[in-house]
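>>> Sharing a sequence plus its predicted fold:
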Amino acid sequence: MTAPIRDAARPFTGESLTALLPPGLRLLGLGEPTHRVEAFPDLRNELFRHLVEHEGYRSIALEIDCLAALVADAYVTGGAGTLDEAMARGFSHEWGTIAANRDLIAWMRTYNEGRPADDRLRFYGMDGPLEISHGASPRPALTALHDYLAPHLDLPWTRADLDELLGKDELWTNPAAMMDPAHSVGRTPEAEELRLIVDDLRALLTANVPLLTAATSSGEWWRAELRARTLAGLLRYHAGMAGPAPTRMDTMLALRDTIMADNLDAIVRREERRGPTLVFAHNSHLKRDRSSMRMGGRRSEWWSAGAIVSCHLGDRYAFVTTSFGGRGADVPGPDTLEGILSSLPDARSVIDPARLIEALDKKPAPRVPADYTYAALDPSAIDQTDAIVFIKEI
């Protein structure tokens, strides 16, 4: 390894990472290259504690169902219930079983004890109510939204009307619809009518925000708007599942990241007066350049949530990508970027992308990982990141 490459790196600490970030951030994206590897959420927890204690951050968002996350947030901010209940009901994708996530929720609850409400840490989900195998039924969110509005506005729909349009929940959650649009109910006449109703409910929420916040609270209105926004995205996603075009998977991937981007924009607006937000998700959801994946022999491409919010926030958004070297027998080649960075002396390093580009005497070869779920560093996109965090071995 040449000296300039060593000079581009520092041992990982919260201070060494934030030193590379632009001032005035509202949203810091910390990506992980693959899920369910303890090293990355552990590093996230360490960084978040530093950001809270030294940089004024007051919230974090994870790649989980934004509606389920309301349960975990209620616990974090001092609500009733137990940690076990928060982990079981406040996470999607079975990520409540991850030890680092449990540590995060427990630490946030402890930190918030005795603090005024406006200074307490908040916990968010950035994803929609979407699992790998299916999308959720709109019923829970639509029922809650109707129940919020009904005592204060003269709505033209009853819960019975909505139930009739919704039909059976198992029709919405049918896993066969993921690969076969014929099994989706996303474009039935009932689903199309529900999309119009949700659009009208969102308009009512906005038009009556002074009345509704006075009658309830700003927090309750925000949660109602979250449900309305989520319903609109969820119904669009179900319609995408029902699409017959060969590009339907591209559409579904793009719609999911659009939901994520809408949620992140809303979080930034809500947290504007309190402090910046850390968001932790897969690199493919936070990167600035175009995302891609191969499924069923076909390559899909779409713009990620990070690419979208970066256009909205400009230099108030920063993206930190993470990667690793060895993972058992999966060792990167010496001519790959991961192979080059594996020669760094520290177990965890923070790399300045600009200095790394200057230090490289030739373009590294792309890594072909043994694990298809791992997104290798793209040597051509180094300039699209504000910092790289590299773990030598996991």
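That came through, no problem.

>>> From now on I want contacts and neighbour counts done on CA atoms only, so please keep to that.
Fine.

>>> what residues does stretch 193-208 touch?
Contacts to stretch 193-208, defined as Cα atoms under 8 Å, 6 or more residues apart in numbering, come from residues L149, L162, L165, L166, L212, E225, A228, R229, L231, A232, L235, R236.

>>> Can you tell me the SS state at G78?
Each residue gets one of three states, and G78 gets coil by DSSP: H, G, I helix; E, B strand; the rest coil.

>>> any idea what sits nearest it, other than its immediate chain neighbours?
Nearest residue to G78 in three dimensions, chain neighbours excluded: R109, at 6.7 Å (Cα to Cα, 6 or more residues apart in numbering).

>>> which of the contacts of stretch 193-208 are buried?
L149, L162, L165, L166, L212, E225, A228, R229, L231, A232, L235, R236 (16 or more other Cα atoms under 10 Å).

>>> Could you point out the helix or strand that follows the longest strand anywhere in the chain?
If you go by DSSP state E, the chain has its longest strand at strand 317-326. As assigned by DSSP states H and E, the chain's next helix or strand after strand 317-326 is helix 337-341.

>>> Structure two is appended below for comparative analysis:
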Amino acid sequence: MAKRRVNRDAVSSWLAESAIVLRALEPKGDLDDLTPFATVLEGVQVVGLGEATHGSKEFFTLKHRLIEFLVRELDFTVIAFEAGRSVCRAVNDYIQSGEGTASAALTGVGYWTWDTYEVLALVEWLREYNASMPAQRRVRFHGIDSGIDEGAVQLVAKYLDTVVPHRTEAFREAIRTTNMGESSAGIGGLVGGSIAGTVRRLFRRKAAAGSVSPHTASRVLLDTAEFLRTERAGLVEASSVRDWSEAVESATELANAADIAAYPLLSADGCAVRDRYLADAVRELADDGERVAVWAHNGHVARSTVSRGVASMGAHLSEVYGSAYYALGLTFNQGSFQASRAGFAGNTGLAEFTVEPAVRRSVEALLAQPGIGDYLIDFRAARYKEPVMNWLTTPAPTRSYGAIVGFWPMVKKVTGSVTLADEYDGLAFIERTTRARSCALGGAW
């Protein structure tokens, strides 16, 4: 089959004509420039807000602005984060009632990717907004990932001891077998805890400490979570609705993480299981018809696949919600971001990475071609425009970086290929990014 030729000038003209140009990236001032986005999202219940890196200031500030718009103008009531379920409870408690502090709650999540001044500003805004609203209209903040916190282990164990003590020992043995007793275990936990520990887990898989296999242990934990769900009435009577709810949530997270950890670290199978559980968590939040904004990496929100060819969270959500799911990727032309540097002793830790303007024929280069700065573009509006659809359905080079970056991806300048029509309903394009400001480092490097 002959390779299709993309009419770049025609696509550039369409981008210039159709773009929702952003007057600002910082969450300050009015949101009038986002008004056309309301029409784009008519009939949409779940919005995936992606990012091409986990450490770009402008991605975080723009997503803050978008969330303000979704909440204020479109009645979105749930913010779902790519972070552990249990550890995000403190953030939700803070934005609901002011319990604790925003900084302590965010640091307690254990993901250095989100422990930044930009995300902290979002949490503080959510508290300010909720303080002005009646309880029934307040926004909720939930984690959807399977990173494990020791507090979740102890919470479930204590609950079992209280209501069904004969199940406690099997639960604890399963935890020991999967090595889940330490904070931030599992694939989701690769961005939690110390950077040195993160990198070590990439290169060395710990031996099982228990007496049963990891897959058997994961089945025990899955059975624990299922038991808590099916026996709800009796367990609530023996405890309380809140205690039961928190135990179910923590047990489900532990079970999911154990299932992921039963596969080789960062394997395609493990990644596929993780994304399925991410989608399941979003579905639980949206089951009552609430509108949900999901904060995650581009690879998770994409409608089709992640780079390893496995079904993404967005693929599962697309299957369930169809056009009521909107995948908005965020990408950039040039600039810097922070990530953990993959390496050995003396060459790890949070570092700044800088990329030059996008290479010719890449997705990002064409997005930059109109020269209109930062903007949103809706691909659904292009379905009857042949030159544009030719571009959207032709694979093109692109860049995408996760929480951990090695030397080789930076040298390559592009990290993969994407067919935009398959992956995204729209994109937010930012001309230049800068490094996010880490709270742990005091905003200075």
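On my side now, so go ahead. What you see is a predicted model; the values in this text were computed from it and never measured.

>>> what's the TM between chain one and chain two?
Superposed pair, TM-score by TM-score structural alignment, normalised by the length of the first structure: 0.81. Supporting alignment: 368 aligned residues with a Cα RMSD of 3.3 Å.

>>> on that earlier part again, which part of the second structure lines up with the longest strand of the first structure?
Under TM-score structural alignment, the counterpart of strand 317-326 of the first structure in the second structure spans residues 325-334.

>>> hang on, the earlier thing: mean deviation of the longest strand of the first structure from the second structure?
Taken against the second structure, strand 317-326 of the first structure registers an average deviation of 1.5 Å after superposition, with mean Cα distance after the TM-score superposition for the first structure.

>>> Show me how far that strand is from its chain's centre.
15 Å (Cα atoms, centre = their mean, to the nearest Å).

>>> ditto for stretch 9-22 of the first structure
22 Å.

>>> what's the answer for stretch 139-146 of the second structure, then?
Using Cα atoms, centre = their mean, the offset of stretch 139-146 of the second structure from its chain centre is 10 Å.

>>> And for stretch 301-317 of the second structure?
12 Å.

>>> hmm, back to that, now the buried ones among the contacts of stretch 193-208 of the first structure in TSV, with distance to H54 of the first structure and secondary structure?
Below are those laid out as TSV (distance: Cα to Cα, whole Å; DSSP: H, G, I helix; E, B strand; the rest coil):
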residue	distance to H54 of the first structure	secondary structure
L149	40	helix
L162	48	helix
L165	51	helix
L166	48	helix
L212	36	helix
E225	32	helix
A228	35	helix
R229	33	helix
L231	37	helix
A232	38	helix
L235	41	helix
R236	40	helix
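
>>> list the helices and strands the longest strand of the first structure packs on?
Other helices and strands packing on strand 317-326 of the first structure, by 3 or more Cα pairs under 8 Å, 6 or more residues apart in numbering; DSSP states H and E, are strand 27-32, helix 283-286, helix 305-313, helix 337-341, strand 387-393.

>>> outside of that strand, which residues touch it?
21-22, 25-33, 283, 286-288, 306, 309-310, 331-332, 338-339, 341-342, 376-377, 385-394.

>>> Can you find the partner of A16 of the second structure in the first structure?
Using TM-score structural alignment, A16 of the second structure sits opposite R6 in the first structure.

>>> what's near enough to touch the nearest residue to that match once chain neighbours are set aside?
Nearest residue to R6 of the first structure, sequence neighbours excluded (Cα to Cα, 6+ apart): L344, at 6.6 Å. Contact partners of L344 of the first structure, counting by Cα under 8 Å, 6+ apart, are R6, A9, K392.

>>> For the helices and strands packed on strand 317-326 of the first structure, could you give me a markdown table that also reports mean neighbour count?
What follows is those, written out as a markdown table (neighbours: other Cα atoms under 10 Å):
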| stretch | mean neighbour count |
| --- | --- |
| strand 27-32 | 26 |
| helix 283-286 | 27 |
| helix 305-313 | 20 |
| helix 337-341 | 22 |
| strand 387-393 | 23 |
